[in-house]
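**Q** Give me a model of this one.
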Amino acid sequence: MTRIGFYSGSFDPVTLGHTDVVARAAELVDRLVIGIGVHASKTPMFSTAERVEMLREETLIIADKTGAAIDIITFDSLAVEAARAEGATVFFRGLRDGTDFDYEMQMAGMNGAMAPDIQTVFVAASPAVRHIAANLVRQVATMGGDVSSFVSPEVERRLQARFAGS
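**A** Got it, this is the predicted structure:
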């Protein structure tokens, strides 16, 4: 039986915190589906295509190292529906702190009520990336700050290009 996990988010941009969760989740499943939530009410910094491309670039080495297949999809429905469509039996959710835990427990409860066949596994962020939040990375980048310790060199390049001449 193939173990399939589902990890969702906006990934705007992909941070070292995201790839930390991906790497550890990929160790636990045969196939990890990364779902990029696309919602009409949100205006992301990077287009959907750019976020898919960034995630593909960032996860190639992880897939090679872990042996897990890593697929990137987009979805505009509930995460439980997207996970179910992919055959996932586990949701992976990253936790940085107690605030994340409180929110993620509520989300796990809701997801569990809608999809009791899909378990939620919390992945505690590694200490080196625990402080990283994509919204803060966007803010620092927007103001011309150094984001090199929060994102990969390729994502940093994309952020710099986005704000060049701002």
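
**Q** alpha carbons only for contacts and neighbour counts from here, please
**A** OK.

**Q** From the chain's centroid, how far away is the longest helix along the chain?
**A** Criterion DSSP state H: the longest helix present in the chain is helix 48-66. Mean-position distance between helix 48-66 and its chain equals 11 Å (Cα atoms, centre = their mean, to the nearest Å).

**Q** packing partners for that helix?
**A** Judged by 3 or more Cα pairs under 8 Å, 6 or more residues apart in numbering; DSSP states H and E, the packing partners of helix 48-66 are helix 16-26, strand 31-37, strand 69-75.

**Q** for the last one, packing partners?
**A** In this structure, strand 69-75 makes packing contacts with strand 31-37, helix 48-66, judged by 3+ Cα pairs under 8 Å, 6+ apart.

**Q** could the ones you listed go into CSV alongside mean neighbour count?
**A** Listed next are these as CSV, based on neighbours: other Cα atoms under 10 Å:
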stretch, mean neighbour count
strand 31-37, 23
helix 48-66, 17
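
**Q** Secondary structure of residue 111: a strand, I assume?
**A** No - with DSSP: H, G, I helix; E, B strand; the rest coil as the criterion, residue 111 is helix rather than part of a strand.

**Q** got the helices and strands packed on strand 69-75 as TSV, with distance to residue 89 columns?
**A** Shown next, in TSV, are the helices and strands packed on strand 69-75 (distance: least, Cα to Cα, whole Å):
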stretch	distance to residue 89
strand 31-37	11
helix 48-66	19
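
**Q** Please provide the structure for the following sequence as well, for comparison with the first:
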Amino acid sequence: MNKVAIYPGTFDPITYGHIDVIKKSLKLFDKIVVAVSDVSNKNYLFNSNERIDIVNKALFKDLKLNRKKILVVSFSSLTTDLCKKYKSNVILRGLRAVSDFEYEFQLAGMNRKLNNNIETIFLMSDVENQIISSKFVKEIVKLNGDIKKFTTKSTIKSLKEKYE
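**A** Predicted coordinates for the structure are as follows:
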């Protein structure tokens, strides 16, 4: 039986923190659905098609991860509906610091109330990547800072093109 996990997020842009979670989850599941949120109440730097392209390039071009084990999709539904669509009962969430936990705990509880067959699994990125956030990466690149330690080459290129 294929064990599928859903990893939802904005990925605006994808960082090494996100990538750590994906790599760790590949050891636990047969397939990971990286679900790029397209909820309209957020103020994204990149639209959903751009973010999907950036994630695909980062995972498959830069890092050469296995395309057969990762599917990158856009979604604007409830994550629990996405789980149903991909026959998954697992939602993956990344934790950076204790400050993330309260929000993530509430979100996991709400998802559990929506569908009590769904479990949320929290994974931490490696210590050196726990401080990385998409928000900070965007701020650093906007101010012409070096973000090589935070994300992949193709993502850096996309960010620089956006701010030119």
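
**Q** picking up where we left off before, and the helices and strands packed on helix 48-66 of the first structure, which is most packed in?
**A** Ranked by mean neighbour count, those are led by strand 31-37 with a mean of 23 (mean count of other Cα atoms under 10 Å).

**Q** Show me the contact partners of that strand.
**A** Here strand 31-37 of the first structure makes contact (Cα atoms under 8 Å, 6 or more residues apart in numbering) with 2-11, 25-26, 48, 51-52, 68-77, 79, 82, 86.

**Q** Repeat the analysis, applying 7 Å as the threshold.
**A** Here strand 31-37 of the first structure makes contact (Cα atoms under 7 Å, 6 or more residues apart in numbering) with 3-11, 26, 68-76.

**Q** on that earlier part again, just tell me which of the helices and strands packed on helix 48-66 of the first structure ends up closest to residue 99 of the first structure.
**A** Nearest to residue 99 of the first structure, of all those, is helix 16-26, at 15.9 Å by Cα to Cα.

**Q** For that closest one, give me the average deviation versus the second structure.
**A** Helix 16-26 of the first structure, aligned to the second structure and superposed, deviates on average by 0.8 Å (mean Cα distance after the TM-score superposition for the first structure).

**Q** which residues touch that helix?
**A** 32, 62, 66, 68, 92, 94, 123, 125, 129-130, 132, 150-152.

**Q** where's the equivalent of residue 106 of the first structure over in the second structure, which helix or strand?
**A** Aligned against the second structure by TM-score structural alignment, residue 106 of the first structure finds its counterpart in residue 106. Assigned by DSSP states H and E, residue 106 of the second structure falls within helix 98-114.

**Q** tell me the secondary structure for the nearest residue to residue 94 of the second structure once chain neighbours are set aside?
**A** Closest residue in space to residue 94 of the second structure, ignoring its immediate chain neighbours: residue 123 at 5.0 Å, by Cα to Cα, 6 or more residues apart in numbering. Classification of residue 123 of the second structure by three-state DSSP places it in strand.

**Q** Burial check on residue 123 of the second structure, number of neighbours?
**A** 17 (other Cα atoms under 10 Å).

**Q** can you tell me which residues contact residue 93 of the first structure?
**A** Residue 93 of the first structure neighbours (Cα under 7 Å, 6+ apart): 7, 121-123.

**Q** Surely it is in a strand?
**A** Yes - Residue 93 of the first structure: assigned to a strand according to three-state DSSP.

**Q** Alignment lookup: it to the second structure.
**A** Match for residue 93 of the first structure (TM-score structural alignment): residue 93.

**Q** hang on, the earlier thing: just tell me which of the helices and strands packed on strand 69-75 of the first structure ends up closest to residue 100 of the first structure.
**A** Each of those was scored for nearness to residue 100 of the first structure using Cα to Cα, and the closest is strand 31-37 (18.2 Å).

**Q** what's the mean gap between that closest one and the aligned bit of the second structure?
**A** Mean deviation for strand 31-37 of the first structure: 0.7 Å (mean Cα distance after the TM-score superposition for the first structure).

**Q** Report the inter-axis angle for that strand versus strand 69-75.
**A** In terms of direction (axes from the mean of the first three to the mean of the last three Cα atoms, to 10 degrees), strand 31-37 of the first structure departs from strand 69-75 by 20 degrees.

**Q** between strand 31-37 of the first structure and helix 48-66, how big is the angle?
**A** Per the same axes, to 10 degrees, the angle that strand 31-37 of the first structure makes with helix 48-66 is 160 degrees.

**Q** Fine, thanks again, bye for now.
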